[in-house]
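Novice: predicted model and sequence below, questions to follow.
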Amino acid sequence: MPDTEIPPKGPAAPPSGRSPAARPRRDTRGTAARIRTAARRLFVEKGYEATSMDAVAAAAPVSKRTLYQHFPGKAELFGAVIDEAWSHLTRSPLLPQDTSGDPRAVLRAYVGRLAEHWDRPDVIPLLRLVIAEAPRFPELSQAYFAAGKEPAVKGLSAYLGALAAAGWLKPGRDPQLAAAQFLGAIKEPLFWPRVLGVPAAFDAAEAVERAIDAVLGPA
């Protein structure tokens, strides 16, 4: 059965008649980070359905009231875990804002950053979890898409749009479709074998160059 725990009632009114809004809660002790770490471990080890908010509170360890103050439900907690797993990739500029550099070198470096992301110990296990449990819990795939995949595609689309405006792409080429096709040409030979736990069948450097060729034309 899905986690159906009822969040505890909110904290009592603060003394001296001050409203909660007058004293915004600050995570000065790193409590939210500790909760996310505990939740990520439990999600990966036990799965989404089998991980209860009680178990997260015990593993953090925090009170249930503290847990729900930071994360109102399990779906929000899972979204925060996904967001953190992608944050090093989505919250730092992966691509330049202009087209002054060599586009081929820029795209090679971009793929290098993607590969570093795939190497992180929590990324592929969390994706496997999403694939396994999303049919019963569609909020998992929604969280994964919103926190990771969508920002990554948008960033690449923006860069390819700038290249198109500068004449690097073929006239009429849709930058968003080009971004999706580029990522597909990279992930099919290099990423999905990792997810499935099988050896890659293609040379990584060759696969990257052919993907770049498909976007920019042969060097």
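Specialist: Thanks, I have it. Nothing here was measured: the structure is a model prediction, and the numbers come from that model. Residues are numbered from 1 along each chain as shown.

Novice: going forward, measure contacts and count neighbours with C-alpha atoms only.
Specialist: OK.

Novice: what is the neighbour count of V44?
Specialist: Residues near V44, counting by other Cα atoms under 10 Å, number 17.

Novice: ok, now which ones touch it?
Specialist: Contacts for V44 were tallied using Cα atoms under 8 Å, 6 or more residues apart in numbering; they are P125, L126, L129.

Novice: next, the one to line up against it:
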Amino acid sequence: MSVQDVRPPHQDTRRDAVLHHARRYFMSEGYAATRMEPIAREAGVSTATLYGYFPGKAELFKAVIEDAANDFAAQMDFVRSQQGSARVQLTSFLTAYARFMSDPFVRSVFRLVMAERPRFKSVAMSFFERGRDFFGASLMGVIQTMIDRGEIACEKPSWAAGQLMGMVEHPVFFVPLVTGEEVRTRRTVDQIAADAVETFLARYGT
């Protein structure tokens, strides 16, 4: 499932259309080259309407990043409710996380946030902190539950969560991010997640 498939319904369809087209422009053109008028035209609204929602490009950019973060959170919500053994729960989480991190759109958002961090430091920090919370904190909670049930043994759930997520992040996110999609792993996303879980359980399983 793509990140763009989980957008929650909103009542204001015109504002949604503006954010949708603004997101595409910011991702493809970058902040500096993006102009407000083409966004309004493609969203089917007047420039006055667009400026009524967002007084300037900076406010529109902030709203686009916040909207993207909300999409990311919505995609991972179902993982928190998964039940089953340690292997089942971890595989469910890691597979969803790997698919999320391998989505080209997600990398586009991260590239944009990193590129505009000097200009929008608070927006960038909020974006990364939310990502840490709804991924890392969720996984730490899952791991702590497994510790309480006696399924795994580790003293630092935060370290264990970081190690597990790192085994996914390197091949599906950081390598394509750095190489511009030119270098891709031969393993499928599901294989990467399964390998990471097996390595994790070999280290921490009881």
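Specialist: Thanks, I have it. It should be emphasised that the depicted structure is a prediction, and the values quoted were computed from it without experimental measurement.

Novice: spatially central residue in structure 2, please.
Specialist: Nearest to the mean C-alpha position of structure 2, counting by Cα atoms, centre = their mean, stands F72 at 4.5 Å.

Novice: in structure 1, what residue corresponds to that one?
Specialist: Alignment note: F72 of structure 2 maps to W86 in structure 1; criterion TM-score structural alignment.

Novice: ok, its match - contacts?
Specialist: Residues in contact with W86 of structure 1 (Cα under 8 Å, 6+ apart) are H117, V123, A147, G148.

Novice: looking at those residues, which are in strands?
Specialist: Using DSSP state E, no member of the contacts of W86 of structure 1 falls in strands.

Novice: buried among those? Make that a PyMOL selection.
Specialist: Remark: buried members of the contacts of W86 of structure 1, expressed as a PyMOL selection using 16 or more other Cα atoms under 10 Å:
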select buried, resi 117+147+148
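
Novice: between all of the contacts of W86 of structure 1, which two are separated the most?
Specialist: H117 and A147 (13.9 Å; Cα to Cα).

Novice: and the contacts of W86 of structure 1, which is closest to E45 of structure 1?
Specialist: Among the contacts of W86 of structure 1, V123 lies closest to E45 of structure 1 (Cα to Cα), at 13.6 Å.

Novice: map W192 of structure 1 across to structure 2 for me.
Specialist: In structure 2, W192 of structure 1 lines up with F174, judged by TM-score structural alignment.

Novice: measure the equivalent of A152 of structure 1 over in structure 2 to T199 of structure 2 for me?
Specialist: A152 of structure 1 maps onto F135 in structure 2 when the alignment is built from TM-score structural alignment. Relative to T199 of structure 2, F135 of structure 2 is positioned 20 Å away (Cα to Cα, to the nearest Å).

Novice: trace A180 of structure 1 over to structure 2, please.
Specialist: Checking TM-score structural alignment: A180 of structure 1 goes with G162.

Novice: check contacts around G131 of structure 2.
Specialist: Counting by Cα under 8 Å, 6+ apart, G131 of structure 2 touches A69, F72, A73.

Novice: repeat that for V142 of structure 2.
Specialist: R80, Q89.

Novice: for it, pull up the helix or strand it's in.
Specialist: Take DSSP states H and E as the rule and V142 of structure 2 turns out to sit in helix 138-148.

Novice: how big's the offset between that helix and structure 1?
Specialist: Mean deviation of helix 138-148 of structure 2 relative to structure 1 after superposition (mean Cα distance after the TM-score superposition for structure 1): 1.2 Å.

Novice: turn the contacts of W86 of structure 1 into CSV, columns for distance to L163 of structure 1.
Specialist: Output for these, formatted as CSV (distance: Cα to Cα, whole Å):
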residue, distance to L163 of structure 1
H117, 25
V123, 30
A147, 25
G148, 23
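
Novice: buried set for stretch 29-47 of structure 2?
Specialist: Y31, T34, M36, I39, A40, A43, V45.

Novice: most widely separated two among these?
Specialist: Using Cα to Cα, the buried residues of stretch 29-47 of structure 2 span at most 20.7 Å, a distance reached by Y31 and V45.

Novice: after the helix holding V142 of structure 2, next one along is what?
Specialist: With secondary structure assigned by DSSP H and E, helix 138-148 of structure 2 is succeeded by helix 157-169.

Novice: tilt between that next one and helix 138-148?
Specialist: 120 degrees (axes from the mean of the first three to the mean of the last three Cα atoms, to 10 degrees).

Novice: and the nearest residue to L177 of structure 1 once chain neighbours are set aside, how many neighbours does it have?
Specialist: Nearest residue to L177 of structure 1, sequence neighbours excluded (Cα to Cα, 6 or more residues apart in numbering): S157, at 8.0 Å. Burial measure for S157 of structure 1: 19 neighbouring residues, criterion other Cα under 10 Å.

Novice: wait, S157 of structure 1 touches P175, no?
Specialist: Yes - assessed by Cα atoms under 8 Å, S157 of structure 1 is found in contact with P175 at 5.3 Å.
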